[in-house]
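Trainee: coordinates only, sequence not included:
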């Protein structure tokens, strides 16, 4: 006997409107599209979509909503349905695109995309989305603004440097560039103060920062960016999920006797990778032992600096994750204590991480060393 399993609503969202497609998934693995409709991307459009879903729900089974991450345009819609008690899943555009390609779809429009997302939500058990807390959302806004300011500053500095080597000097333009750089420097400083105040105001984030900050080279801005972009590691169950989200997962290219280049995927959060690049340089510069040892070990094997720094980025990110999850203070001498049976293996009265938890941090195997 064929029975309904769940309703799946796929939503393709844009700046001004969104298209919803509602499908029914049954026990015989069949997916039937029940209805499609376009709504305005406004509060009234959200409410109309909710009534539309209720009108087409004929049996009492679960309803899941699947939408694609489209900048900020999907966030209010996702937050509305989350507060209404719906199961909401948000997938990355690259993942949705690959899924559509696997279905053999040759055309592309909003309705086709919505139907594809509906089928994706019906067939797969996607991770449930949870909104950021107000403090973390504000932190993400500030860190991304600071990142954009830094990128603008670099661009202006390059322009100024290029002009100084030109055949003719236009002092008015050079002075304007210097003024803009000075203004951006002021804004960066002010934004960093706001980030620090926000971290100090949130008790949980401040407590974790005090325990993680002893890592020399991992500064306040790096810590804030990691927490803001991962929502405090809420949806991550292990280091593999985290490294995949950040784009540090290893991609092999091998078939038969052919062995291609092994590298990191870079299919993940670019904000994390950008801030971790500077952090990896700093932990080596300031002589943090475990990272210096990793750097020297990889350099002795490959002589490729960037490979060593990428491995350090991954290791530092995973270490931050473990310390956050276990609410444990960083101990630079932890590994030495572990190898000495005469020293208590507890750190701060808390049991040390298990071997599985530390497996991704060790990074001893050549296969664990990413190439870029």
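Mentor: Happy to help now that I have it. Please read these numbers as outputs of a predicted model, since none were measured by experiment.
Trainee: make it CA atoms for all contacts and neighbour counts henceforth
Mentor: Fine.
Trainee: So the residue lying closest to residue 281 once chain neighbours are set aside versus residue 216, what's the distance?
Mentor: Distances taken as C-alpha to C-alpha, 6 or more residues apart in numbering put residue 309 closest to residue 281, at 7.0 Å, once the chain neighbours are dropped. Look at residue 309 and residue 216: by C-alpha to C-alpha, to the nearest Å, they are 16 Å apart.
Trainee: in the chain, which spans are helices?
Mentor: Secondary structure of the chain by DSSP state H: the helices cover 43-56, 75-83, 93-102, 110-123, 134-164, 171-201, 203-212, 220-230, 239-246, 270-285, 289-302, 305-326, 334-339, 355-362.
Trainee: Which residue comes closest to residue 116 once chain neighbours are left out?
Mentor: Residue nearest to residue 116 in three dimensions, not counting chain neighbours: residue 100, with 6.3 Å by C-alpha to C-alpha, 6+ apart.
Trainee: and what of residue 4?
Mentor: residue 26 (4.3 Å).
Trainee: Could you tell me how far the one you found is located from residue 62?
Mentor: With distances taken as C-alpha to C-alpha, residue 26 is found 12 Å from residue 62.
Trainee: The most centrally placed residue in the chain: what's it in contact with?
Mentor: Nearest to the geometric centre of the chain sits residue 269, at 4.0 Å (C-alpha atoms, centre = their mean). For residue 269, the contacting residues are 229, 245, 246, 247, by C-alpha atoms under 8 Å, 6 or more residues apart in numbering.
Trainee: Use this one as the comparison:
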């Protein structure tokens, strides 16, 4: 963290084709709209310069080219979770919505907040994330084809050509998924051999899950403590109570990280048997009357805590060291 910024703050509302820009000039707000491409980026920098803070939301993939360009030009970039901007607007009772107004709110947030400079991730992480995303899309297509085949079989008359076509598509998808997943794991093993070996030393975590954790966390580089990792995965408990009358169930936040959550949940079944700390935690919670699903979610959290500690310390898992200390940031 750095102290509140003193330099000029540029708020940018990013959309697919355009950028709505807001900045202060001689204490008056100015607005600018440019295209979301290199020509627009050049116009933006020419107008505002690089000796300032550019603030934008992490809007899908549409902000990435702009963030990379500004970073390469030497400007300071601050990328904010859209939920944070939404809450900021609500807190200030903001009304109405337009690209121009959103840019103004983003600029205001940048002026009032402590900014952590954005930096691009390692190219190998970006490339592997793309492979992971394509594999997931192909798996979804594969599920659709399997469902189509099942539906076809239930009909009184079945076209042999339709069946053959779906089977060929299924075979092709299986081949592509296998190739991409093998390439993904191979790339990760070359780039992060040490980290993968550390993570797979944890009982319950296999190489695929270890690879997903490395991609999800960006090689754990931007995390200061395990609580940030648990929150990022959407596994933080969220309590809903008020006074003596409202006693809602404690649930997890489920904000982000759906893929890693589902993978960890599967891993928790093995971890509660083979991982000493996870086994003790699971049995203690069940003995207290907690349901099995809640206990397994706690095991997921324990796995993340272990993963963070082991990668940061460089010490492989050992059953006799249930509390691994991590260096203070």
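Mentor: Received, thanks. On a predicted model such as this, the values are computed, not experimentally measured, just so you know.
Trainee: Nearest spatial neighbour of residue 206 of the second structure, chain-adjacent residues omitted?
Mentor: Nearest-residue entry for residue 206 of the second structure: residue 200, 5.5 Å, with adjacent residues in sequence omitted and distances by C-alpha to C-alpha, 6+ apart.
Trainee: what's the answer for residue 213 of the second structure, then?
Mentor: Using C-alpha to C-alpha, 6+ apart, the nearest residue to residue 213 of the second structure is residue 260, at 7.1 Å.
Trainee: What's the match for the one you found in the first structure?
Mentor: When the first structure is aligned by TM-score structural alignment, residue 260 of the second structure is paired with residue 272.
Trainee: Next one: its match from residue 210 of the first structure, what distance?
Mentor: 20 Å.
Trainee: Looking at those two, which one has more neighbours?
Mentor: Between residue 272 of the first structure and residue 210, counted using other C-alpha atoms under 10 Å, the more crowded position is residue 272 (22 against 12).
Trainee: Test my guess that that one contacts residue 246.
Mentor: Yes: using C-alpha atoms under 8 Å, residue 272 of the first structure is in contact with residue 246, at 6.3 Å.
Trainee: Count residues in the vicinity of the aligned residue in the second structure for residue 305 of the first structure, would you?
Mentor: Per TM-score structural alignment, the equivalent position to residue 305 of the first structure in the second structure is residue 292. Other residues within reach of residue 292 of the second structure, judged by other C-alpha under 10 Å, total 13.
Trainee: pretty sure residue 292 of the second structure is in contact with residue 284, am I right?
Mentor: No: between residue 292 of the second structure and residue 284 there is no contact under C-alpha under 8 Å: 11.3 Å.
Trainee: Number of residues surrounding residue 34 of the first structure?
Mentor: 14.
Trainee: Give the aligned equivalent of it in the second structure.
Mentor: Match for residue 34 of the first structure (TM-score structural alignment): residue 29.
Trainee: Which residue, neighbours along the chain excluded, lies closest to its match?
Mentor: Closest to residue 29 of the second structure by C-alpha to C-alpha, 6+ apart is residue 23, at 5.6 Å.
Trainee: For residue 298 of the second structure, see how far away that neighbour is.
Mentor: With distances taken as C-alpha to C-alpha, residue 23 of the second structure is found 45 Å from residue 298 of the second structure.
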